[in-house]
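Trainee: sharing a sequence plus its predicted fold:
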Amino acid sequence: MTRARADGLGPLAIEAHGLVKRFDGTLAVDGVDISVPEGAIYGILGPNGAGKTTTLRMLLGIIDPDEGVRRVFGNDRPHEVAKLIGYLPEERGLYPAMKCDEAIAFMGALRGLPLAEGKARGREMLENYGLGHAVDRQIRQLSKGMAQTVQLLGTLVHRPRLVVFDEPFSGLDAINQGKLESMIRNLASSGTTVIFSTHVIHHAERLCDEVAIIAGGKVPYAGSVDAARDRIPAQVRLETRRSDGAWRDALPADARHDAKAEGSHFWYFPVPDSGIEALLKRLIEGEAGILSLSIERAGLHDAFVEIAGAAAARALAEDNAQGEAR
């Protein structure tokens, strides 16, 4: 039975309360609370080692929490609804001697899909994904990116209601990352719930309805991407021809000044409580020489730094740099 959301906005695909996990006495996950609405694209965002994979495995029943409860479609024994779930782990692997359609069918069979049906669906999926030419190739004959795509299709072949990806963009080139983003959007538009973990902020910002930010095994924030960004006031970016005058009194005392080029001055500051209209009037009356004025909303990266702290943000940046180097 699917449980309804506490806020009354619809049913939950996954909910977890107070999840705790220790390994050899080391606390890996410390009191995680997560609620994922059905049909949402939900991101778990944090640096490597933050507890993302452990959290996903507890949510899916692969490992049990030491404390806390989790439910998948209302069931507190997630393995009992495993046929409704597709899971792509971070550490991937296929039998190298299998052909592509056989590998996809095999993964579907693990979720209860008859082999013959899985093979037929696999061929169709490979064709739709532009890999029809590789249907009869063995996995060992594929590039790394193609092999990852085959495993991705095997995750979806039984048409799950919930799909969980652990670092799905890792190792994919820009073209295949774009294809995966499109696939995730299409899954959600068809009503499938998608959860993915990532240490790459722009994937979460582009795709997710809601995110959980995880750092040091804790979740300091879980909610909409918009609400996370709104925790930081919008910034005014003002470009003027003049650098001084009576109009300067209209700017906040902590406005940052950046002279980009001769005859062009940039100012950065939060939107004043009195609003932008009063400020604009004083700038015009003072002949500041406005060249441009824009209000820039904070991005998810800025929100991550605000919520998780500078150390977690640095770790995230290091993970991204290492991923690009690979």
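Mentor: Happy to help now that I have it. Please read all numbers here as calculations on a predicted model, not as lab measurements.

Trainee: C-alpha from now on. contacts and neighbour counts both.
Mentor: Noted.

Trainee: residues in contact with stretch 253-264?
Mentor: With contacts defined as C-alpha atoms under 8 Å, 6 or more residues apart in numbering, stretch 253-264 is touched by 239-242, 265-269.

Trainee: cutoff 6 Å now
Mentor: 240-241, 265-269 (C-alpha atoms under 6 Å, 6 or more residues apart in numbering).

Trainee: alright, now check it against this:
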Amino acid sequence: MLAIDGLAKRFGTATALDGVTFQVRPGEVFGFVGGNGAGKTTTMRIVLGVLEPDAGCVTWNGDPLDAGVRRRIGYLPEERGLYPKMRVGEQLVYLARLHGMSRQAARESVLRWTGRVGLADRRGDEVQKLSLGNQQRVQLCAALAHDPDLLVLDEPFSGLDPAAVDTLGEVLRERAAAGIPVIFSSHQLELVERLCDRVGIISAGRMAAVGTVDELRSGSAVCYDVTGPPAGWADGLPGVRVLTTDGIRTRVELEPGTDDQKLLAAALAAGPVHAFGPYRPPLTELYRDAVADRPGIPGTGVAAS
């Protein structure tokens, strides 16, 4: 298990991290989301040993990370980290061997992973001759080729086409199913919601929320979508506040203790009801609320990690 505990980091007068704490468990895909400059990359660089924290620590299975542990991490940086004039296959074998693999094992692994991500016919090409999307696939192979014990991926889906996104999503779930902790950052919140077991939201260097998407939803107000009755049908209903309406679909918020069956009965009395059900806010909405620190979404420490 990867445990990040109380990380703090300053660059001059700027605070990059302020008490960042969360865990990534074995077999878990953990989505690490936040705006530009929120602290995601700084956290990942501390995990990798590229940066030293001013306070706090990172542990692996209860022990501080050392060079031996970090050698077993598969890391994909947000920036391109490849040798542009080196051929794809040659470069991947070289990088795998830096992680301790034998030449034969490295070659076999590179053949397997380049085939898996659709680069089988590009192994002999120089990296600089590849599209940006294919260069990202090479970086993914570099993170995976040495069969790491932990995956740390910074914006791994950047530049990938939909087919490659699906392939990478399958790979991450497979690695997690094999017991590997996986942490990745992404601005594509729909992907995060679909792929991740838990999510950590960071804002201005602090963890705004940590938990499963359902746990983050648990702090939201109870809302319902009702489709069919004409505009204004819910105005004045006790315990009901109209949030949005377009004349066909109305979204309402219920005060605690309000009977949703009475809400449905009122809708039926006003006209035909074509759809009625609770509204489950997507991660995009939960993220906005957490970052804005609005009431109804827990703040730091939501759902113990």
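Mentor: Received, thanks. A quick note: this is a predicted structure, and the numbers were derived from the prediction, not measured.

Trainee: what TM-score do we get after superposing?
Mentor: The TM-score (TM-score structural alignment, normalised by the length of structure 2) is 0.87; 293 aligned residues with a C-alpha RMSD of 2.3 Å.

Trainee: about what we covered before: just the contacts of stretch 253-264 of structure 1: which are in strands?
Mentor: 240, 265-269 (DSSP state E).

Trainee: need the residues you listed in TSV with neighbour count and distance to Gly275 of structure 1, can you?
Mentor: TSV is the format used below for these (neighbours: other C-alpha atoms under 10 Å; distance: C-alpha to C-alpha, whole Å):
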residue	neighbour count	distance to Gly275 of structure 1
Thr240	20	19
His265	20	22
Phe266	21	19
Trp267	19	16
Tyr268	20	15
Phe269	19	12
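
Trainee: which single one of these is nearest to Pro65 of structure 1?
Mentor: Phe269 (45.2 Å; C-alpha to C-alpha).

Trainee: is it true that the closest one touches Ala234?
Mentor: No - Phe269 of structure 1 lies out of contact with Ala234 (C-alpha atoms under 6 Å); the separation is 8.5 Å.

Trainee: what do we get in structure 2 for Asn193 of structure 1?
Mentor: Just to correct that, residue 193 of structure 1 is Thr rather than Asn. Aligned counterpart of Thr193 of structure 1 in structure 2: Pro181 (TM-score structural alignment).

Trainee: need the strands for the stretch 201-326 of structure 1, in chain order.
Mentor: 210-215, 218-224, 235-240, 256-261, 264-270, 290-296 (DSSP state E, counting those that start in this stretch).

Trainee: give me the mean deviation of the second one from structure 2.
Mentor: Aligned to structure 2 and superposed, strand 218-224 of structure 1 gives a mean residue distance of 1.3 Å (mean C-alpha distance after the TM-score superposition for structure 1).

Trainee: what span of structure 2 lines up against that strand?
Mentor: By TM-score structural alignment, strand 218-224 of structure 1 lines up with residues 206-212 in structure 2.

Trainee: now do the buried residues in the lengthiest helix in structure 2.
Mentor: Criterion DSSP state H: the longest helix present in structure 2 is helix 162-177. By neighbour count on 16 or more other C-alpha atoms under 10 Å, the buried set for helix 162-177 of structure 2 is 164-165, 168-169, 172-173, 175-176.

Trainee: do you know how far Gly236 of structure 2 is from Glu126 of structure 2?
Mentor: 68 Å (C-alpha to C-alpha, to the nearest Å).

Trainee: rewinding a little: how close does the longest helix of structure 2 sit to structure 1?
Mentor: Following superposition, helix 162-177 of structure 2 is found to deviate from structure 1 by 1.8 Å on average (mean C-alpha distance after the TM-score superposition for structure 1).

Trainee: just after that helix, pick out the following helix or strand.
Mentor: Using DSSP states H and E, the helix or strand that follows helix 162-177 of structure 2 in sequence is strand 182-185.

Trainee: mean offset of that following strand relative to structure 1 (after superposition)
Mentor: Relative to structure 1, strand 182-185 of structure 2 is 0.7 Å off (mean C-alpha distance after the TM-score superposition for structure 1).

Trainee: run through who's touching that strand.
Mentor: So strand 182-185 of structure 2 is contacted by 29-33, 151-155 (C-alpha under 6 Å, 6+ apart).

Trainee: from those, which two are the most distant?
Mentor: Pairwise distances across the contacts of strand 182-185 of structure 2 (C-alpha to C-alpha) peak at 16.0 Å, for the pair Val33 and Leu151.

Trainee: assign Ala82 of structure 1 to helix, strand or coil.
Mentor: Secondary structure state of Ala82 of structure 1, per DSSP: H, G, I helix; E, B strand; the rest coil, is helix.
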